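# sequence and predicted structure below; questions after.
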Amino acid sequence: MVVAQFHKALSEHTRLRIMALILEHNEVCVCDLVAVLEMPQGSVSRHLSYLKKSGLVESVTRGTWRYYQLNKAMDESFMAILNLTFDSLKRDCQVQRDLTSFKPSNC
């Protein structure tokens, strides 16, 4: 993973919101992200694709749904940065609402 790509991927607020949800719940379905972010599926998928290309997340398909989780091969230093970022994101009002309202639907 390239350092610049890592930071660029986290430079957009929606992607930070998505990462906060993944860090909190370990794995999230696109359908659940659409509901909590109140965004069109295409927009959410575009952000997830960017995070995946940047090496932050990986996905698995179950049936017709795609689930995202942290990239298991991520370097420890990047993981440490993510954890510090997540700690400060918990103070963001929008992220707090996302974390509170997130209810996995088991698509």
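In hand now; what should we look at? As the structure is a computational prediction, the values presented were derived from the model and not from experiment. Numbering: from 1, shown residues only.
# going forward, measure contacts and count neighbours with C-alpha atoms only.
Fine.
# quick one, what contacts residue 86?
The contact partners of residue 86, by CA atoms under 8 Å, 6 or more residues apart in numbering, come to 20, 23.
# this is the other structure I want to compare:
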Amino acid sequence: MPPEVLFRALGDTTRLRCLMLLLRERELCVCELTEALALSQPKISRHLAHLRDAGITQVRRDGTWVFYRVAEDLPAWVRAVLKATFDGNANGETLTQDLARLKQMIGRPPRDCST
């Protein structure tokens, strides 16, 4: 992955917030990200498509649910950058607020424990 692809993705606030939540929660549905970020579904989906097309995230479908997670095959340097970014922001106000909204969400999709 060329560095500019990663840093272009990280340079957008919505994509960065999605990635921080995915790193924290491991896997989230589009509806969960919509709730956590308090943004419209089309906006979230557009940013998730950008992350997917860049190879930063991957998708898992389960019936009508579409779950996103950080791609498992990222180069070590990309994982290190994402980890450092998360570690530096884990107690930040934005992530804390996003997590609080996520925890209050009613009707979160069920998880398949085998994944």
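Alright, I've got the coordinates. This structure is a prediction, so every number in the text was calculated from the model and none was measured.
# show me where structure 1 has helices.
In structure 1, the helices defined using DSSP state H lie at 3-9, 13-25, 30-37, 41-53, 76-89, 93-101.
# residues near residue 78 of structure 1, how many?
A total of 15 residues lie near residue 78 of structure 1 under the criterion other CA atoms under 10 Å.
# what of residue 81 of structure 2?
Other residues within reach of residue 81 of structure 2, judged by other CA under 10 Å, total 13.
# the one 10 residues further on too?
Per other CA under 10 Å, the neighbour tally for residue 91 of structure 2 reads 10.
# same check on residue 23 of structure 2?
17.
# show the contacting residues for it.
Counted by CA under 8 Å, 6+ apart, residue 23 of structure 2 has contacts 69, 70, 86.
# ok, now which ones touch residue 104 of structure 1?
Contacts for residue 104 of structure 1 were tallied using CA under 8 Å, 6+ apart; they are 28, 29, 32.
# of those residues, grab the buried ones for PyMOL.
Per 16 or more other CA atoms under 10 Å, the buried members of these correspond to this PyMOL selection:
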select buried, resi 28+29+32
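# pipe the contacts of residue 104 of structure 1 into TSV and attach distance to residue 41 of structure 1 per row.
Compiled in TSV, the contacts of residue 104 of structure 1 are given as follows (distance: CA to CA, whole Å):
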residue	distance to residue 41 of structure 1
28	14
29	11
32	10
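# wait, which of the contacts of residue 104 of structure 1 is closest to residue 75 of structure 1?
When the contacts of residue 104 of structure 1 are ranked by distance to residue 75 of structure 1 (CA to CA), residue 28 comes first, at 21.2 Å.
# look up how far residue 102 of structure 1 lies from the closest one.
Remark: distance between residue 28 of structure 1 and residue 102 of structure 1 (CA to CA, to the nearest Å) = 10 Å.
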